[in-house]
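structure for this input, please:
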Amino acid sequence: MPDTGWASVSTPYVRPRRLGEPDAWTEEAAAHGHVGTNQLRGVEEARPPREVADMLGLGPEETAVVRRRLVLLDGRPTELADSYYPREIARNTRLAEARKIPGGALTMLAELGYRPHSAEERVTARPSTKPEQDALDIQPEDWVMVLTRVLRTDTGTPIEATVMTMVADGRELRYKMIINEET
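As a prediction, this is how the structure comes out:
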C-alpha cells in the first residue's frame, strides 16, 4: 500500500536542535509545502493537572513551569501545546520567561545538563471544551485528539511533560518509528 498521507515522525520533536536548525514543526510543515508556526500564549508557574504531575513525579501541591503555545499551520490553529517543566529545573532559566528560546526548550534543557533520552506518549480522543473550540476555531460537536508525552533523561529523571490538544478533523493519526540499532 503506497504512503500517500502525511506521517509525522516523533524523533525530531524529542531531541535538541543544532545551532541554526529550525524548530521541528517549522521544518516538518515546510517539507510538506506549508508554513508551521507557534504563538506563545503564556508562561507561568502553576500546579499542573494530576496526569502531568504524575508524569513529572510531583506531589499534589508542587508546581511546575508551563509554557503554553498555539500551533498554526498556514496561519490556521491546529493544536494547543502546553509543556510543563519541573520547577527545580526551569526556575530562573529562559524556560520560565515569556519569550522564544533559541533552539527550543529541549536544546535549553540539554544545555542545562538534562538531555532527553526516552519519550513515552499516549493518545486519547474526547469532545472539545469551549476554550478549545475558541482557540482552535472548531465547532461544539467537534472532537479533539490529546497526545501526552513525557521525556526523561538516561537516569529516568522526568524533564518535560507536554499535553498537545489537536483538531480531530477525521484524519487518522499515524506513527512511524525509526529504530536505532546502534544502542
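
rest of the way, CA atoms for contacts and neighbours
Will do.

end-to-end on stretch 28-46?
By Cα to Cα, to the nearest Å, the extent of stretch 28-46 from end to end equals 31 Å.

again but with stretch 89-107, I slipped
13 Å.

which parts of it are buried?
Ile89, Ala90, Arg94, Leu95, Ala96, Glu97, Gly103, Gly104, Ala105, Leu106, Thr107 (16 or more other Cα atoms under 10 Å).

what helices and strands are in contact with the helix or strand hosting Gln133?
Applying DSSP states H and E as the criterion places Gln133 in helix 130-136. Applying 3 or more Cα pairs under 8 Å, 6 or more residues apart in numbering; DSSP states H and E, one finds that helix 130-136 makes contact with strand 76-86.

second input sequence below; structure requested for side-by-side comparison:
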Amino acid sequence: AIGEPRAAVKRRRMWVGGVPTQLADSYIPASVDVEIGYSAGLTVPGGIYGLLEANGHRLDRFREELVARQASPEEAVALHLSNGAPVVSLVRHAIDEAGKVVEYFDSVAAADRHRYVYEFKATD
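Model (predicted):
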C-alpha cells in the first residue's frame, strides 16, 4: 500500500473516559520517514500531516474506505468488547502531489463509540 518494503509504524490504542475506543496504526514509507523524522519523534502543529507538509510533501488527496464488520477476537479484547461486537474499520491513504502514498492509516473503532461525519464541496 505504501510502495516500499519498509515502513515506520506507530500503533496506538485510544481511550476516552477510561474506555478503549479505537486501535489506530500509521505506516509511513521508510524513505519518507528519513526525510521528516516521524519515528525520531519530531512534531509540528498539525500532527503527521503538518510534518509531511513542512518537509515538502504537499498533500493532494485522501482515499478512505469504511467497512462495518464484527470485531476479531483480538480486537474485542483490546477494545473491551463482547465477541463479535460491531466495529468500523477505516483505511486511509494520504497521497501527496507527486502521487506518492505518504501515510497508510488503518484503524478499528468500536461502532457504538464513534460517529463519522464527512463534509465536502460538490465540484463540477
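
just the buried residues of stretch 89-107 of structure 1 now: which is nearest Val9 of structure 1?
Within those, proximity to Val9 of structure 1 (Cα to Cα) peaks at Leu106, which comes in at 16.7 Å.

residue in structure 2 paired with the closest one?
Alignment note (TM-score structural alignment): Leu106 of structure 1 maps to Tyr49 of structure 2.

now its match: how far from Ala8 of structure 2?
Per Cα to Cα, Tyr49 of structure 2 is found 15 Å from Ala8 of structure 2.

equivalent analysis for Leu90 of structure 2, please.
Counting by Cα to Cα - Leu90 of structure 2 and Ala8 of structure 2 are separated by 19 Å.

what's the answer for Val32 of structure 2, then?
Val32 of structure 2 is 9 Å from Ala8 of structure 2, by Cα to Cα.

burial measure for the alignment partner in structure 1 of Glu74 of structure 2, as a count.
Aligning on TM-score structural alignment places Glu74 of structure 2 opposite Pro131 in structure 1. Residues lying near Pro131 of structure 1 (other Cα atoms under 10 Å) number 9.

so the residue nearest in space to the middle of structure 1, which of the three states?
When Cα atoms, centre = their mean is applied to structure 1, the residue found nearest the centroid is Thr162 (4.7 Å). With DSSP: H, G, I helix; E, B strand; the rest coil as the basis, Thr162 of structure 1 sits in strand.
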